[in-house]
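*Asks:* fold the stuff below for me.
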Amino acid sequence: MKGTQMNTSSTALPGGTWTLGDATVTRFGYGAMQLAGPWVMGPPADRDGALAVLREAVGLGITHIDTSDAYGPRVTNELIREALHPYPESLFIATKVGATRDAQGNWPTARRPEDLRKQVRDNLDSLGVETLDLVNLRMGDAQGTRPGPIAEAFETLAELQREGLIRHLGVSNVTEEQVAEARGIAPIVCVQNMYNLAHRHDDDLVDRLAADGIAYVPYFPLGGFTPLQSETLSRVASRLAATPMSVALAWLLRRSPNILLIPGTSSVAHLRENAAGAGLALSPQDMAELDGIGRP
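*Replies:* As a prediction, the model looks like this:
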């Protein structure tokens, strides 16, 4: 259920907007994973603070929130529901399925048709909606992508889409071959993979998706940097009197118009800092130095 009770700011967010399926969303979004407890398990230490972050995100004008019922589990979805339901018409909530949590905090895969149907139902229930805006099928494992067929799992989500439980489909933590396989089954509106200044393995994929009007949603915008790479990033950040995170986010927005950002935080101040930092102006010299970080 969506309503119109919550007002949003008219302040323009960096990057403008992107058409995601049948919705227009801000390219600067918010990832809710960090709102759960340590290791993404259990409730947050500061529940009121977590609710405040979500309300501030919408107040800033963010219309794209990324979550999963596996976070907590259920914790982030229930926080989103408590903070924002009934949801503004403009709010687009993306979730993901394909893994669950065990008592040790691991992420065991769960991609059998019955597993996926249960996860979709759980997301519907915890978010308090009749239809999920976007469901990403997460493949691979906690260590990264893994080759292998995607058809059975993705066909299950396509069936749930035809049943009216899902509006749009996407894929996450996938190889280029898996992207192609999924697109042969049903249209996708986004790919969500690890990608940043230091990890440019998806450069060609980003460009191909942009040409086809498909969003690319990177996670870990500062993950996997070596000391040498960090030195380059820090040098540019120091010259601009900015944080490395701000520079990394600004570079992603400049990299391609189909890149949607979902940086996460459990702090209102950090959320505001990320939103401001992503709008950092980068000169041709800055871009040239930054582009060299992930190049051979």
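*Asks:* only C-alpha atoms for contact and neighbour calcs from this point on.
*Replies:* Fine.
*Asks:* the strands in the stretch 51-200 of the chain, which residues?
*Replies:* Listed in chain order, the strands of the stretch 51-200 of the chain (DSSP state E, counting those that start in this stretch) span 64-66, 87-88, 92-97, 132-138, 166-172, 190-194.
*Asks:* now do the last one: distance to the chain's middle.
*Replies:* Going back to what we said before, that points to strand 190-194. Computed by CA atoms, centre = their mean, to the nearest Å, the chain-centroid distance of strand 190-194 equals 8 Å.
*Asks:* same for it, what does it pack against?
*Replies:* Contacts defined by 3 or more CA pairs under 8 Å, 6 or more residues apart in numbering; DSSP states H and E place strand 190-194 against strand 166-172, strand 215-219.
*Asks:* and the angle for that strand with strand 215-219?
*Replies:* Strand 190-194 and strand 215-219 are oriented at 20 degrees to each other (axes from the mean of the first three to the mean of the last three CA atoms, to 10 degrees).
*Asks:* what do you get for the fifth one?
*Replies:* Strand 166-172 and strand 215-219 are oriented at 50 degrees to each other (the same axes, to 10 degrees).
*Asks:* and strand 166-172, what does it pack onto?
*Replies:* Judged by 3+ CA pairs under 8 Å, 6+ apart, strand 166-172 is in contact with strand 132-138, helix 151-162, strand 190-194.
*Asks:* please redo it, this time with the cut-off set to 10 Å
*Replies:* strand 92-97, strand 132-138, helix 151-162, helix 176-183, strand 190-194, strand 215-219 (3 or more CA pairs under 10 Å, 6 or more residues apart in numbering; DSSP states H and E).
*Asks:* and for the second one?
*Replies:* Secondary structure elements in contact with strand 87-88, counted by 3+ CA pairs under 10 Å, 6+ apart, are strand 2-3.
*Asks:* pretty sure residue 74 contacts residue 68?
*Replies:* Yes - if you go by CA atoms under 10 Å, residue 74 and residue 68 touch, sitting 7.6 Å apart.
*Asks:* what is in contact with the two at once?
*Replies:* Common contact partners of residue 74 and residue 68 (CA atoms under 10 Å, 6 or more residues apart in numbering): 122, 123, 126, 127.
*Asks:* second input sequence below; structure requested for side-by-side comparison:
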Amino acid sequence: MHTSPTPLPGGTWTLGDSAVTRFGYGAMQLAGPWVMGPPADHNGALEVLHAVVDGGITHIDTSDAYGPRVTNELIREALHPYPESLFIATKVGANRDAQGGWPTARRPEDLRRQVEGNLKALGVEVLDLVNMRMGDAEGPQPGSLAEAFGTLAELQRDGLIRHLGVSNVTEEQVAEARGIAPIVCVQNMYNLAHRQDDDLIDRLAADGIAYVPFFPLGGFTPLQSEALSAVAARLGATPMSVALAWLLRRSPNILLIPGTSSAAHLRENIAGAGLALSEEDTAELDGIGR
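*Replies:* Predicted coordinates for the structure are as follows:
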């Protein structure tokens, strides 16, 4: 049995019917460059996944499009049979092309094939959570998700999916999805500098729905702000630590999934997210994205 020597920052949140650690892990960076192909250090990738579970993290975010299949196969190799406490979230809605692009794939037959691919690669009979990813690389785009999300709801009724979520979506699409089937989370881009979902986060919290920000540290362009740097210097911490700690403080329904391909960096992220922010620190940081 894997146990955590110390409680993880942020405590837990009930995701569907499971209590998961608010500090989770995003597996995207375990694949090769541009999220294509195998990692340069196969054993190092397995070490990271062991460190995730040994550190007490119970929420892993992945997708069969990462690699493709690479991260899911690594997760299975490292952790299967899975600890009963482990909750694995995945997402569908895109394929990969030979150039490393992410062409959309949201027809019913595409989504069924992707769900089956996730089941096979992870080695499970039912997926804990499947997020329906909409929009494109530029962000959420308007339009109905009814056909795509309805297909996932059918697969849920078939017993292949336990819980549903949506990703890269507008507020209107969140409402549309909730009218089709219950959702347990929304996964959108959000961080100190990108605060477009502030109101949505608060409404979801009131309804017991998790909000999972991707690119919590800014994505491919790290967060840069004089205010962030000033708070970090005052606390003797890195800007990234402060950014993670701010997210956990922002709302109790925010679940973190920062990714890394290094076990040492994983431990740094955990320590950083546990940073104590004062009211003064928080007020200064709140001003960055407003």
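*Asks:* can you calculate the TM-score here?
*Replies:* Here the superposed chains carry a TM-score of 0.98, computed using TM-score structural alignment, normalised by the length of the second structure; 290 aligned residues with a CA RMSD of 1.4 Å.
*Asks:* wouldn't residue 222 of the first structure be in contact with residue 199 here?
*Replies:* Yes - counting by CA under 10 Å, residue 222 of the first structure does reach residue 199; the two are 9.4 Å apart.
*Asks:* just give the closest residue to the aligned residue in the first structure for residue 115 of the second structure, not the sequence neighbours.
*Replies:* Taking TM-score structural alignment, the alignment pairs residue 115 of the second structure with residue 120 from the first structure. Nearest residue to residue 120 of the first structure, sequence neighbours excluded (CA to CA, 6 or more residues apart in numbering): residue 97, at 7.2 Å.
*Asks:* over to residue 76 of the second structure?
*Replies:* Once flanking residues are discounted, residue 76 of the second structure sits nearest to residue 122: 5.2 Å by CA to CA, 6+ apart.
*Asks:* is it true that the one you found touches residue 128?
*Replies:* No - contact between residue 122 of the second structure and residue 128 fails when scored by CA under 10 Å: they sit 11.1 Å apart.
*Asks:* comparing those two, which residue is more hemmed in?
*Replies:* Set residue 122 of the second structure next to residue 128 and count neighbours by other CA atoms under 10 Å: residue 122 wins out with 25 against 20.
*Asks:* which SS state does the residue of the second structure positioned farthest from its centre fall under?
*Replies:* Computed with CA atoms, centre = their mean, the maximum C-alpha offset from the centroid of the second structure is found at residue 234, amounting to 29.4 Å. Per DSSP: H, G, I helix; E, B strand; the rest coil, the local secondary structure of residue 234 of the second structure is helix.
*Asks:* map it across to the first structure for me.
*Replies:* So residue 234 of the second structure corresponds to residue 239, using TM-score structural alignment.
*Asks:* state the distance from that match to residue 108 of the first structure.
*Replies:* Separation of residue 239 of the first structure from residue 108 of the first structure (CA to CA, to the nearest Å): 43 Å.
*Asks:* among the shared contacts of residue 74 and residue 68 of the first structure, who's most crowded?
*Replies:* In those, the most neighbours by other CA under 10 Å go to residue 127, 28 neighbours.
*Asks:* wait, that residue sits on residue 2?
*Replies:* No - judged on CA under 10 Å, residue 127 of the first structure makes no contact with residue 2 at a distance of 11.1 Å.
*Asks:* what's the burial count for residue 189 of the first structure?
*Replies:* So residue 189 of the first structure, with other CA under 10 Å, has 22 neighbours.
*Asks:* and residue 138 of the second structure, by the same measure?
*Replies:* The number of residues packed around residue 138 of the second structure, counting by other CA under 10 Å, is 7.
*Asks:* and it, what does it touch?
*Replies:* residue 168.
*Asks:* now which residue in the first structure aligns to it?
*Replies:* Per TM-score structural alignment, the equivalent position to residue 138 of the second structure in the first structure is residue 143.
*Asks:* would you tell me which helix is longest in the first structure?
*Replies:* With secondary structure taken from DSSP state H, the first structure has its longest helix at helix 113-127.
*Asks:* go through it and flag the buried ones.
*Replies:* Buried residues in helix 113-127 of the first structure, counted by 16 or more other CA atoms under 10 Å: 115, 116, 117, 119, 120, 121, 122, 123, 124, 125, 126, 127.
*Asks:* turn those into a markdown table, columns for distance to residue 155 of the first structure.
*Replies:* Output for those, formatted as a markdown table (distance: CA to CA, whole Å):
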| residue | distance to residue 155 of the first structure |
| --- | --- |
| 115 | 13 |
| 116 | 11 |
| 117 | 11 |
| 119 | 15 |
| 120 | 14 |
| 121 | 16 |
| 122 | 19 |
| 123 | 18 |
| 124 | 19 |
| 125 | 22 |
| 126 | 24 |
| 127 | 23 |
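*Asks:* just flag the most distant two among these.
*Replies:* Farthest-apart pair in those is 115 and 127; separation 18.3 Å (CA to CA).
*Asks:* how close does residue 261 of the first structure sit to residue 125 of the first structure?
*Replies:* Between residue 261 of the first structure and residue 125 of the first structure the computed distance is 26 Å (CA to CA).
*Asks:* equivalent analysis for residue 204 of the first structure, please.
*Replies:* Distance of residue 204 of the first structure to residue 125 of the first structure, given as CA to CA: 38 Å.
*Asks:* hmm, residue 179 of the second structure is touching residue 145, no?
*Replies:* No - counting by CA under 10 Å, residue 145 is not a contact partner of residue 179 of the second structure; they are 11.1 Å apart.
*Asks:* who touches both of these two?
*Replies:* Listed as contacting both residue 179 of the second structure and residue 145 by CA under 10 Å, 6+ apart are residue 173.
*Asks:* tilt between the longest helix of the first structure and strand 132-138?
*Replies:* Using the same axes, to 10 degrees: helix 113-127 of the first structure against strand 132-138 is 140 degrees.
*Asks:* helix 113-127 of the first structure vs the second structure, average distance?
*Replies:* With mean CA distance after the TM-score superposition for the first structure, helix 113-127 of the first structure departs from the second structure by a mean of 0.1 Å once superposed.
*Asks:* which secondary structure elements does that helix contact?
*Replies:* For helix 113-127 of the first structure, the packing partners by 3+ CA pairs under 10 Å, 6+ apart come out as helix 75-84, strand 92-97, strand 132-138, helix 151-162.
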